[in-house]
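S.K.: Quick one: sequence and predicted model below, then my questions.
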Amino acid sequence: MHKEFKATYLYIIKAIMVFAAVITSFLVFNFIMMILNALIPTWLFYTLNVIFALFTLLFLFLQLTSKKPGFIFHDDGFKYKRKNIKYIEIKRFIPAQGGSEPEIVFHDNNTYVLELSWFLKKDRQEIEQIIATNIK
């Protein structure tokens, strides 16, 4: 069985808004630093600017290279957000209830939250059904 689900376009809007928020925060930080330039030494001003710029660039790079959420189901497991999960690794599946996201509990008692809010409702229900029926 090979089945694939893709997130809705609302995820792209979220990514654009995060991108705009990071750039805005960088500009606000630089404006505040320009005001404080009279109070702090020049070397500290440039050091803080470089550190904040590097963190901003790193965050933007991670945001741009992150993959849109999607599910790809195979016979022995599924791939979700660059993570391959096999059905035999899953101890228990906790379906979504009352607006919460579904969770997967592995045999070592680690939990993994599946962010299904970016998918259509019928796709969410089908994803949960496929996972629940294939757990051994």
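M.R.: Received it, and whenever you're ready, just let me know what you need.
S.K.: alpha carbons only for contacts and neighbour counts from here, please
M.R.: Fine.
S.K.: looking at this structure, which residue ends up farthest from its center?
M.R.: residue 38 (39.8 Å; Cα atoms, centre = their mean).
S.K.: Which parts of this protein are helices?
M.R.: For the chain, helices defined by DSSP state H occupy the ranges 10-36, 42-65, 121-134.
S.K.: Compare those and give me the one nearest residue 113.
M.R.: helix 121-134 (12.3 Å; Cα to Cα).
S.K.: circling back: list the contacts for the residue farthest from the centre of the chain?
M.R.: With contacts defined as Cα atoms under 8 Å, 6 or more residues apart in numbering, residue 38 is in contact with no residue.
S.K.: how about the nearest residue to residue 52, chain neighbours excluded?
M.R.: residue 26 (7.6 Å; Cα to Cα, 6 or more residues apart in numbering).
S.K.: now swap in residue 63 and tell me
M.R.: The nearest residue in space to residue 63 (Cα to Cα, 6+ apart) is residue 15, at 7.2 Å.
S.K.: can you count the residues close to that neighbour?
M.R.: For residue 15, the count of nearby residues is 16 (other Cα atoms under 10 Å).
S.K.: From residue 14, how far off is residue 21?
M.R.: 10 Å (Cα to Cα, to the nearest Å).
S.K.: Please apply the same query to residue 20.
M.R.: For residue 20, the distance to residue 14 - Cα to Cα - is 10 Å.
S.K.: Please apply the same query to residue 122.
M.R.: The gap separating residue 122 from residue 14 is 21 Å, by Cα to Cα.
S.K.: next up, a second structure to put side by side with the first:
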Amino acid sequence: MEKRYYSQLSYFIKAILIIVVIGTFFYIITQLSDKLAETLSIKFRKNLVFIKYILDAIFGIVGLLFILLILLRGKPQITINETRIRTNRFRKNFDELASYHPSRGGSEPYVISKDGKQYDIELSWFSKKDRQEIESLLQERIKTA
């Protein structure tokens, strides 16, 4: 039996807010690059408008890359079946995991593999009911593996 858990609406809201912040930052940069090009044009008595376009293009490309990164990263989701856990960041069989450590004081819970690596599980994006169910399944399956 395979069970999938999906993040709540809060992750979507976070992505929208980040995109709005990137757009606002790009607007501020375009205003500053306009002032810089105007100042340099007056100082050197040449038309240096191309500086504005170059700066706008560079920051526009960087902003688009950030937006693509946010959109392509995907919403957090966890899939658990009898033998394996799969998240957006890792896939592990339960027999490869040594222990599960619940969250404490606002930190995310994590699992430790038998080779000593720590894998964070982003449970803060899930509903309370789903978090409790995921935690109990992980504890049970790691102990029995």
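M.R.: Alright, I've got the coordinates. Since the structure is predicted, the reported quantities are computational estimates derived from the model, not experimental observations.
S.K.: Rebuild the helices of the first structure as TSV, extending it with distance to residue 112 of the first structure.
M.R.: Output for these, formatted as TSV (distance: least, Cα to Cα, whole Å):
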stretch	distance to residue 112 of the first structure
helix 10-36	20
helix 42-65	21
helix 121-134	13
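S.K.: Show me what residue 102 of the first structure aligns to in the second structure.
M.R.: Residue 102 of the first structure maps onto residue 109 in the second structure when the alignment is built from TM-score structural alignment.
S.K.: If you tally nearby residues, what's the number for its match?
M.R.: So residue 109 of the second structure, with other Cα under 10 Å, has 17 neighbours.
S.K.: Residue 58 of the second structure matches what in the first structure?
M.R.: Per TM-score structural alignment, residue 58 of the second structure is aligned with residue 51.
S.K.: ditto for residue 80 of the second structure
M.R.: With TM-score structural alignment as the criterion, residue 80 of the second structure lines up with residue 73 in the first structure.
S.K.: Could you check how many residues crowd around that match?
M.R.: The burial count for residue 73 of the first structure: 21, using other Cα under 10 Å.
S.K.: same thing with residue 68 of the second structure?
M.R.: Counted with other Cα under 10 Å, the neighbours of residue 68 of the second structure add up to 12.
S.K.: which position in the first structure aligns with it?
M.R.: In the first structure, residue 68 of the second structure lands on residue 61 (TM-score structural alignment).
S.K.: now residue 138 of the second structure
M.R.: Using TM-score structural alignment, residue 138 of the second structure lines up with residue 131 in the first structure.
S.K.: And its match, how far from residue 72 of the first structure?
M.R.: 12 Å.
S.K.: do residue 136 of the first structure as well
M.R.: From residue 136 of the first structure over to residue 72 of the first structure (counting by Cα to Cα), the distance is 19 Å.
S.K.: which one of the two has more residues nearby?
M.R.: A side-by-side neighbour count of residue 136 of the first structure and residue 72, using other Cα under 10 Å, places residue 72 first with 16 against 10.
S.K.: List the buried residues in stretch 105-123 of the first structure.
M.R.: Going by neighbour count (16 or more other Cα atoms under 10 Å), the buried part of stretch 105-123 of the first structure is 105, 106, 111, 114, 115, 116, 117, 118, 119, 123.
S.K.: got a list of contacts for it?
M.R.: With Cα under 8 Å, 6+ apart, stretch 105-123 of the first structure has contacts from 5-8, 10-11, 69, 89-94, 101-104, 124.
S.K.: just to revisit the earlier point, residue 77 of the first structure: which of the helices of the first structure is closest?
M.R.: Using Cα to Cα, the nearest of the helices of the first structure to residue 77 of the first structure is helix 121-134, at 8.3 Å.
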